[in-house]
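K.L.:
Predicted coordinates and the sequence they were generated for:
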Amino acid sequence: MASQIISFSQFRENYPDGKVLSRNTGYNRNYGNNPYTGYDGSNNTPLFGAGNDDGRLPSMEKVIGVTLNDQRKAYPYSITHEKQVINDDIGNSPLLIIHTDGATSAVDAARIGESRESGSTGVFKHTLEDQKLSFFVKEGYIIDKQTRYGPLRATL
C-alpha cells in the first residue's frame, strides 16, 4: 500500500523509467488551464453543493484519505502540512503520512503553472523486517528513530 501526490519533476527524479499518459488524447484541450479556478481553498464553497457539511472540517479542506482493511481515516492538509510527518496506525497496520513542499495545486489559479504550492504527500506502511519504525523531521530531512537511516530529503 503506497499512495503519493508528487510533482512531475519529483516523479521524473524518483522514477526515471516511469511512464506517463500522453497529451495526445484526440481532444483539443489545454491541460495547463484550470476550469475550477480558486477551487483549492478551505474557505471556499463547493461548486456543486456538497449539501452534507457536518462541521468537523471546512467543506473544502483537502484531506489525505486512507482506507485499509475496511477502516478509514482522513488527515486534513492543514494538519499534515504543519506536522510534515505523522506516525499513526489503522488497526494493526503502522502508517507514515508525509507532507512536504514540492507539488503545485492543480485547481488554484487559472494557469496551473501560476498556482500556489500545495505540497507533496505520501502514505506508506512503515515497517522494516516486522519492526515498526517511527519518523521525524530534522533540519529538512526525514529520519527514522530506530535505525537512524537516512536522511531522506524532506521533499519526497
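P.N.:
Ah, there it is.
K.L.:
alpha carbons only for contacts and neighbour counts from here, please
P.N.:
Fine.
K.L.:
Distance check, the nearest residue to K132 once chain neighbours are set aside against S105.
P.N.:
Excluding its sequence neighbours, the residue lying closest to K132 (C-alpha to C-alpha, 6 or more residues apart in numbering) is H126, at 6.2 Å. In this view, H126 and S105 are 27 Å apart by C-alpha to C-alpha, to the nearest Å.
K.L.:
isn't the residue nearest to K132 right next to I98, touching?
P.N.:
No: H126 is not in contact with I98 according to C-alpha atoms under 8 Å; the separation is 11.4 Å.
K.L.:
more crowded one of these two?
P.N.:
I98 (27 against 20; other C-alpha atoms under 10 Å).
K.L.:
wait, is that one part of a helix?
P.N.:
No: counting by DSSP: H, G, I helix; E, B strand; the rest coil, one finds I98 to be strand, located in no helix.
K.L.:
Next one for the comparison:
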Amino acid sequence: MWDRQIHTWWQQLTGEAIIGELAGHRLPFIPPQIISWADFKEANPGALVLSRETGFSRLYGSNPYSGYDRVDRPPFLFDGDLDERLLPKERVAAFDIGDVSAAFPFRVLEVEGVVNYPVNGTVVVIFHKLGTVSALDHTLIVDSDDVDATGVFDANIDGERLTFSTISTNGDRFVDDQTGTFWNILGEAVEGEMAGKSLTPIAHGNHP
C-alpha cells in the first residue's frame, strides 16, 4: 500500500516503508484483537462503525474463500513441508517476548480457559473465550463456525503480579486470584477492587 501524501510504499504486514522518501521508517504498532461484535459493542457502546451504505453494491456478509479456515485442509498456495506437530491450519495464539517466540494452540486454550505462563522473564496471561465467528469459513459468514477469541496480556499491573482463572463454561468471566476482580476478554477490569484498570496487552496474532 502507499500513503497519499508522500506516495511512499509500505509493507502491510510489518508497517515498514520499503520504497520512497520514508523508506526504512516503520509505523507504530497498535496491538489488535479479533473479538466478537457482541464483546466489542459491550466494551465500546459509543463506538462508530463503518456503514454498509457505500454507494457500491457488495455482499458484505459473504466470504469468497469458503473453507479457508478449515484446520484439516492444506494451506492455500503453500507447497513446503508441513510441521506435523499440529494440524495444517490449526489456530494458535502467537506472540514474541523479546527474542523468544511462543504459540499456544486454541484447542489447549479452550480446555484451560486461562493460561498463566512465563515467557522470557515476563509472566503472561492468555484469556480464551468462545463466541467469535470465522470470516473465512462458509460462503455466508453468518453460517460460519466459531473460531473463538483470545487476549494476551502482561500479568503485572501497578507492580503486582496477578494470576487468573475462569469461572464459567464459555470463558466470559475471568477473575484474578489476588483481588477477586472480574476481567473481560480485552483485559479490562469490569467489576471488583481493580475495576477501571486495564492489563497491558501483548501484541499477538490468532494464526491458523
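P.N.:
Arrived safely, thanks for sending. In this text, all values refer to a predicted model and were calculated from it rather than measured experimentally.
K.L.:
Quick check: TM-score for this pair?
P.N.:
The TM-score (TM-score structural alignment, normalised by the length of structure 1) is 0.84; 155 aligned residues with a C-alpha RMSD of 2.5 Å.
K.L.:
To what extent is S165 of structure 2 buried, counted in neighbours?
P.N.:
Counted with other C-alpha under 10 Å, S165 of structure 2 comes out at 19.
K.L.:
Structure 1: which residue goes with that one?
P.N.:
Under the alignment (TM-score structural alignment), S165 of structure 2 pairs with F136 of structure 1.
K.L.:
Number of residues surrounding Y75 of structure 1?
P.N.:
So Y75 of structure 1, with other C-alpha under 10 Å, has 16 neighbours.
K.L.:
now swap in F106 of structure 2 and tell me
P.N.:
Neighbour tally, F106 of structure 2, other C-alpha under 10 Å: 22.
K.L.:
go on, T166 of structure 2?
P.N.:
21.
K.L.:
Now do the contacts for the nearest residue to it once chain neighbours are set aside.
P.N.:
Closest residue to T166 of structure 2 apart from its sequence neighbours, by C-alpha to C-alpha, 6+ apart: F174 at 4.5 Å. By C-alpha atoms under 8 Å, 6 or more residues apart in numbering, the contact set of F174 of structure 2 is V114, F127, F164, S165, T166, I167, F182, W183, N184, I185.
K.L.:
Need the three-state assignment for the residue of structure 1 positioned farthest from its centre.
P.N.:
Using C-alpha atoms, centre = their mean, the residue of structure 1 lying farthest from its centre is G26. It sits 30.0 Å away. Assigned by three-state DSSP, the conformation of G26 of structure 1 is coil.
K.L.:
any idea how far it lies from S9 of structure 1?
P.N.:
25 Å.
K.L.:
now swap in Q84 of structure 1 and tell me
P.N.:
20 Å.
K.L.:
higher neighbour count, those two?
P.N.:
Q84 (21 against 11).
K.L.:
Now the residue nearest the centre of structure 2: closest residue in space that isn't a chain neighbour?
P.N.:
Residue closest to the mean C-alpha point of structure 2, counted by C-alpha atoms, centre = their mean, is Q33 at 3.5 Å. Excluding the flanking residues, the one nearest Q33 of structure 2 by C-alpha to C-alpha, 6+ apart is G151, at 6.9 Å.
K.L.:
and if you look at Q146 of structure 1?
P.N.:
Closest to Q146 of structure 1 by C-alpha to C-alpha, 6+ apart is L133, at 6.1 Å.
K.L.:
how deep is the one you found tucked in, by neighbour count?
P.N.:
Applying other C-alpha under 10 Å, I find that L133 of structure 1 has 19 neighbouring residues.
K.L.:
Surely V142 of structure 2 is within a helix?
P.N.:
Yes: counting by three-state DSSP, one finds V142 of structure 2 located in a helix.
K.L.:
Quick check: the aligned residue for it in structure 1?
P.N.:
Aligned counterpart of V142 of structure 2 in structure 1: G113 (TM-score structural alignment).
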